[in-house]
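[1] Predicted coordinates and the sequence they were generated for:
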Amino acid sequence: MSHPDQTSQFALLGQRRFAPFFWTQFLGAGNDNLFKFAFTVLVTYQLQVEWLPPSLAGLAIGALFILPFLLFSATSGQLADKLDKALLMRFVKSLEIGIMGLAAWAFVQDAVNVRVVTLLACVFLMGLHSTLFGPVKFAYLPQHLGEREITGGNGMVEMGTFVAILLGNVVGGLLIGMAEGGARAVAIGCVAVALLGRVVVQFVPPTPATDPTLKINPNPFTETWRNLKLAHGNLVVFRSLLGISWMWFFGAVFLSQFPAFAKEVLHGNEQVASLLLVVFSVGIGTGSLLCEVLSKRHVEIGLVPLGAIGMTVFSVDLYFAATGLPLPQGAASYTLGAFLAQPAHWRVMLDLALLAGSAGLYSVPMYALIQLRAPKSHRARIIAANNILNALFMIASSLIAGALLGAGATIPQVFLATGLANALVAGYIFLLVPEYLLRFLAFMLTRFVYRLKLTGDAHIPTEGAAIVAANHVSFVDAIVLAAASPRPIRFMMDHRIFATPVLGALFRLVKAIPVAPQKEDPVVYERAFAEAAKVLAEGDVLGIFPEGSITRDGTLQPFKGGIMKILERQPAPVVPVALVNLWGSTFSRIEGGRAMARPLRRGLFSRVEVIAGPAIPAALVTPERLQTAVGTLLHTGGPNPGPVAVPVARSSTP
């Protein structure tokens, strides 16, 4: 269900298709953390339990909460694909009421062992509650949001989740810390939030099953393996799952070390530890919301490398910022006010906020990409596979961070090692999925060299085979078109461009298709058209430049006949696209046919425009008609579109 006239991601909060789901997720995440944090404080500061010392309480609670993700994610993914997601959400929220009722009873018991054992069981059950909700949460959005809304919707959910985590921790700490009746207040709070969540979820609209005939496999181990194999069937999706799981590894290292970092490195009290959590949560929420603005309301995976760079840069700077900090004068630790009065501490907080914001930029487009690229019938099961990987990576982060600290590393050194490891992992993922690099280069080019304006980009279909045919003005036309398209484009390009040192390497990396004139190299010629037909047969987008080469004088050259050869092999609609105002820029041919003669000769942020027209059915396409369509878009599109050549010559290359 798409609403292309949607103006802002915040406007989704006024619509039934999103708002009840958002608040259901928000209340669930908040209640999880209210309960867990209050319980952690209870066993750390208020109860004496020999078999659960304070040093192990947080680890035990965290492990019990994560365990259901490993055991039951595969089953929950099957349920989310088989059942109506709204009905499943209502069941989960009803389950939450029962779990919180049991926890409320335990909080007010006098017998310490009964109290603690029951609350530990409730932690496991709340982990099960979250395991059941996880696949539903991410599979719900693509059924109700269009391609132009999915990034904003994910950003809102990510922001809401971290704000809910923050509020849950703060409220749980305040309630359990009350001088009298703290445990009773927590019990009432947990049940009240669960009841409110059950009321809200009743307004979630029906969300039909994507695979109602699915037979549930009750064996979680074989189903987990099958889900991982299923996800691996789409390499871009699977490697994106690994990328998200790495983000959880990265974040878990920092979140788990905040209390010790505040105490041992920053010399602050409990309020300082809470401040670090606030800064981190606000940072990741802000980064998540920025995704829609920076992506121009498309799924812009070019933000992922930008976020990865930020995660490394600010982690490394945090190491240096945390070195040689001043000690508190006349006190064992800084109060919140005294901590904020030290200028050196502001650099630490800025680094934390920026690395968290970078993590938001990194994760939201990846989630959106998985939701759009995963098969609809298997989407929830692939999300379940993601949850399994996330849990494994978070467990690994605890073990590795613990091993580093046990070997004598300081907390800032652990942060440094994590930041450097992030550079290696991210670089490896981007080499495996070069689409990220192309979109990153396109993002940087169209934000920091040009000012890109998109017109008619809704004509480029978000699913199904299509050909995008554009005029050829510069060496970066393919990169500009990649920035304008909501989907990846496989380009057919003149084989001579592949000889260009930097761009040639990039185009080879992203599997662009080199094409040569038939007389010059018949083998390359035939291979190019076979590969083009394969792209369309697989339901993907093919990009071509029908002029055959880059214009040398700014005019629209005659369109050649290769487009007809492509359509004969594999018919598909053809979208005419005009690239406006790229002529005369650094990457076009001017001054005697030379390109890149004077870098940035038009200055930074010169405006360029991509204008897409309505698709032409395959049966109606001719080179003449296609050239006329592109020429019309050029004449109506921009301040300096360039003249259009009228004569049309037929040839055998696209």
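    Cool, got the structure.
[2] rest of the way, CA atoms for contacts and neighbours
    Will do.
[3] Sketch out the strands for the stretch 51-200 of the chain, chain order is fine.
    Using DSSP state E, counting those that start in this stretch, the stretch 51-200 of the chain contains no strands.
[4] should've said the chain
    Ranges of strands within the chain are 450-455, 466-470, 489-494, 513-515, 541-544, 574-580, 589-590, 594-595, 606-612, based on DSSP state E.
[5] Present the ones you listed as a markdown table; the columns should include mean neighbour count.
    Putting these into a markdown table (neighbours: other Cα atoms under 10 Å) gives the following:
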| stretch | mean neighbour count |
| --- | --- |
| strand 450-455 | 17 |
| strand 466-470 | 26 |
| strand 489-494 | 24 |
| strand 513-515 | 22 |
| strand 541-544 | 24 |
| strand 574-580 | 26 |
| strand 589-590 | 20 |
| strand 594-595 | 16 |
| strand 606-612 | 22 |
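[6] can you tell me which of the ones you listed comes nearest to Gly168?
    Of all the strands of the chain, strand 450-455 sits nearest to Gly168, with 41.5 Å by Cα to Cα.
[7] Report how many residues lie close to the residue lying closest to Leu125 once chain neighbours are set aside.
    Counting by Cα to Cα, 6 or more residues apart in numbering, Ile99 is the residue found nearest to Leu125 once chain neighbours are left out, at 6.8 Å. Around Ile99 there are 22 other residues, counting by other Cα atoms under 10 Å.
[8] For Ile99, which residues are in contact?
    Cys122, Leu125, Met126 (Cα atoms under 8 Å, 6 or more residues apart in numbering).
[9] Could you measure from the second one over to Met394?
    It stands for Leu125. Using Cα to Cα, to the nearest Å, Leu125 is found at 19 Å from Met394.
[10] more neighbours, these two?
    When neighbours are counted by other Cα under 10 Å, Leu125 and Met394 differ, and Met394 comes out ahead with 23 against 20.
[11] count of residues packed around the closest residue to that one other than its chain neighbours?
    Among residues not flanking Met394 along the chain, Phe249 sits closest, at 4.9 Å (Cα to Cα, 6+ apart). For Phe249, the count of nearby residues is 22 (other Cα under 10 Å).
[12] what's the distance between Phe249 and Pro641?
    Look at Phe249 and Pro641: by Cα to Cα, they are 49 Å apart.
[13] ok, back up a step: which among the strands of the chain is found nearest to Gly177?
    Gly177 lies closest, by Cα to Cα, to one member of those: strand 450-455, at 53.3 Å.
[14] elements contacting the closest one?
    strand 606-612 (3 or more Cα pairs under 8 Å, 6 or more residues apart in numbering; DSSP states H and E).
[15] One more to weigh against that first structure:
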Amino acid sequence: MAGHSQFQLLRERRFAPLFWTQFLGAANDNLFKFAFTLLATYHAAEWGGVDPGTAGFVIGAIFIAPYLFFSATAGQLADRYEHGALIRFVKNLEIGIMVVAAYGFMGRHAMALYACVFLMGLHSTLFGPVKYAYLPQHLLEEELTGGNGLVEMGTFVAILLGTISGGVLLSTGSEGAKYVAFGCLAIAALGRVSAGFIPISPAPDPTLKINWNPFTETWDNLRVAARHRTVFLSLMGISWLWFVGSIFLTSFTPFSRTVLGGDENVVTLLLAVFSVGIGIGSLLCERLSGHKVEIGLVPFGSIGMTVFAVDLWLASRGYTPGASATVTVAVERVPMGIYLFLAQQGSWRIMVDLFLVAMFSGFYSVPLYALIQSHAEPSHRARIIAANNILNALFMIVASLMAGALLSKGLTIPQLFGVVGLMNAAVAAYIYFLVPEFLMRFLCWILVHTVYRLRTTGLENIPAKGPAVIICNHVSFVDPLVLMAASPRPITFVMDHRIFKTPVLSFVFRTSKAIPIAPAKENQALLDEAYERIAKALAEGELVAIFPEGRITDTGDLYPFRGGITRILERSRVPVVPMALQGLWGSFFSRKDGPAMSKPQRAWPFKKIGLVVAPIIQPEAVTPEGLQEKVLAMRGDWR
């Protein structure tokens, strides 16, 4: 997959029709919602009479309510029925809803439009589980991050286009609402055409008996999701993102109106910047993850979200509408258009903060979706996605209530952004305390993207499933971290007990459940325990890595491979994967010319290193001498 590009999926029927169906559905959602939000905010008396400051929050809450009540049923339907047929049914429903919406827009029937907000929420509730259950049916595991990145990018580009279209159509004057009605109907029809090309996708559990009680089924879905701790906590992480995101998205209209002094076009600009940021972050995930599910990006994303949300509060706090860098005279406080807004002091800092909050949100969300899809039980995948939607709805409802309560108590919208940023830091720290694997993978990812530049060859030789023993030369203290960062699968390492206790790195080794080992003359009990744990890990289908030299090299050359590999294979007849590290000799973490980590001048970033992976060797063909010869040949002269 080294030369694979995620954009190739857009040419393939297994992905493209779903992508465009999702794209058009998201565009229609946001054309409809944003147009109605603008009408309810800027022309409240004619469109329902709701307080303009809270209209966006009310519409947002109505839209997500169906997620709470109907997600459990939607998950069952997605597991019970063929996915293509179910998607086409949902698109037919969208056309019917848009007929009612057209009646509401053309006749200024606000209650009909509020009803359509609820029904479009129901449409999205039904579509969500089948969409995310469809992807792992048709994509390879190494394509999941790229596929999810495209879907996330497409969704937010669609949000951008739908939002811009809503603003442009309404800006045409008194006939704007009618143009919105026609636009919504046309997009719904195009979505149905796209859905017609979705290939047959067999139902994961066609004998499933539907439980129509949403309360008991919701509880059952949450219990199914909780069976896999990492999956459940990933669901919580995604739901938290929707908590944060819903506050930002529903705040843009009042933020533009009351803080920035902007008109409807400035609201569109803010949403455009936010959408482009998430789209770019989502697309970058595949490149940054190396075509695998890389949860190390999740902490990276959460850190960026916090930093730039807090800076957005600071930037907004010092912003004064009319305080232009080039105009010193007083400006009448009328809503500004885009060009005048961009001429204000501090406006560009606000835009950059919004963009970066969104981009880091993409880094945060895409790996979590891919992790859930790759780890969830296939027969329950749609119901687990439904559980995710239920949690998302709960978190968004709480977000709306919290935002409304804080604003009613006198908190400003910039202060709300700051509070959310600080809350994000606290929640992220708690999640990473519960699942330290996220931080461990983050440290590994940082290592091979800042300290080193890693070039890999032959990663496809690592078995996609099942047990195997990995053997590798031992050059530095960070060898296990480099192997973990490169491997598409988790690795259980066997390492010298003294290296296992290395400060700071010991956190990574313990979190990855490394197995400390000692020579018999030092600690026979620890040695025996290590071999028992190795056998158990292999019996459970894991990858186990050992360094057959038994120590880090002091010379750069390979020490003789010891017989530990023979003892392992006598008990566990599993294949062996030889690997060779290149370029780490002479680095900060190696022992060249003295103790490791004693020469700061070697800690320059972006040092080139390599990892070569050979085809597997069957256990009966393995000898320590043969493995050493193989690793030496792969390593070559680049030590």
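    Ah, there it is. Every value quoted in this text rests on a predicted model; they were computed, and no experiment measured them.
[16] How close are the two chains, by TM-score?
    Taking TM-score structural alignment, normalised by the length of structure 2 as the basis, the two superposed chains have a TM-score of 0.94; 630 aligned residues with a Cα RMSD of 2.1 Å.
[17] sorry, back to before: from the contacts of Ile99 of structure 1, pick the one nearest Leu542 of structure 1.
    Using Cα to Cα, the contacts of Ile99 of structure 1 come closest to Leu542 of structure 1 at Met126, 46.9 Å.
[18] which ones are touching the corresponding residue of structure 2 for that closest one?
    In structure 2, the residue paired with Met126 of structure 1 is Met120, using TM-score structural alignment. Listed by Cα under 8 Å, 6+ apart, the contact set of Met120 of structure 2 reads Asp29, Phe63, Glu94, Ile97.
[19] got these as a markdown table, with distance to Pro436 of structure 2 columns?
    Output for the contacts of Met120 of structure 2, formatted as a markdown table (distance: Cα to Cα, whole Å):
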| residue | distance to Pro436 of structure 2 |
| --- | --- |
| Asp29 | 37 |
| Phe63 | 35 |
| Glu94 | 42 |
| Ile97 | 45 |
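[20] out of these, which one sits closest to Thr268 of structure 2?
    Using Cα to Cα, the contacts of Met120 of structure 2 come closest to Thr268 of structure 2 at Asp29, 15.0 Å.
[21] Quick one: map the closest one onto structure 1.
    So Asp29 of structure 2 corresponds to Asp32, using TM-score structural alignment.
[22] Please apply the same query to Val100 of structure 2.
    That one, Val100 of structure 2, aligns with Leu102 by TM-score structural alignment.
[23] how many other residues sit next to that match?
    Per other Cα under 10 Å, the neighbour tally for Leu102 of structure 1 reads 17.
[24] residue contacts, the nearest residue to it once chain neighbours are set aside?
    Sequence neighbours aside, Cys122 is the residue nearest to Leu102 of structure 1 in space, at 7.3 Å (criterion: Cα to Cα, 6+ apart). Cys122 of structure 1 makes contact with Ile99, Met100, Leu102, Ala103, according to Cα under 8 Å, 6+ apart.
[25] What of His123 of structure 2?
    Val90, Leu93, Glu94.
[26] Just put the residues you listed in CSV and tack on neighbour count and distance to Gly84 of structure 2.
    As requested, those are arranged in CSV below (neighbours: other Cα atoms under 10 Å; distance: Cα to Cα, whole Å):
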residue, neighbour count, distance to Gly84 of structure 2
Val90, 18, 10
Leu93, 17, 14
Glu94, 27, 16
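[27] ok, and these in structure 1?
    Retained in structure 1 by both residues aligned by TM-score structural alignment, their matches' Cα atoms under 8 Å are the following of the contacts of His123 of structure 2: Val90, Leu93, Glu94.
[28] Could you list which of these belong to helices?
    Under the assignment DSSP state H, the kept ones among the contacts of His123 of structure 2 contribute Val90, Leu93, Glu94 to helices.
[29] just curious, which of those is nearest to Asn388 of structure 2?
    Nearest member of those to Asn388 of structure 2, counting by Cα to Cα, is Val90, at 19.4 Å.
[30] Can you tell me the closest non-neighbouring residue to the alignment partner in structure 1 of that closest one?
    By TM-score structural alignment, Val90 of structure 2 lines up with Val92 in structure 1. The shortest distance from Val92 of structure 1 to any non-neighbouring residue, by Cα to Cα, 6+ apart, is to His129 (6.2 Å).
[31] With Gly419 of structure 1 instead?
    Thr312 is the one closest to Gly419 of structure 1 (Cα to Cα, 6+ apart), at 4.4 Å.
[32] What lines up with that neighbour in structure 2?
    Aligned counterpart of Thr312 of structure 1 in structure 2: Thr306 (TM-score structural alignment).
[33] Surely Gly550 of structure 2 is in contact with Asp496?
    Yes: between Gly550 of structure 2 and Asp496 there is a contact under Cα atoms under 8 Å: 7.1 Å.
[34] starting at the chain centroid, how far to stretch 57-75 of structure 2?
    Averaging C-alpha positions (Cα atoms, centre = their mean, to the nearest Å) puts stretch 57-75 of structure 2 22 Å from its chain's average.
[35] Find me the equivalent region of it in structure 1.
    Residue span in structure 1 matched to stretch 57-75 of structure 2, by TM-score structural alignment: 59-77.
[36] same thing with stretch 259-268 of structure 2?
    Under TM-score structural alignment, the match for stretch 259-268 of structure 2 is residues 265-274.
[37] in that stretch, what's buried?
    Neighbour counts using 16 or more other Cα atoms under 10 Å place Val265, Leu266, His267, Gly268, Asn269, Gln271, Val272, Ala273, Ser274 of stretch 265-274 of structure 1 among the buried residues.
[38] Check stretch 626-637 of structure 2 too.
    Quick answer for stretch 626-637 of structure 2 (16+ other Cα under 10 Å): Leu627, Gln628, Val631, Leu632, Met634, Arg635.
[39] of these, closest to Phe561 of structure 2?
    Gln628 (6.1 Å).
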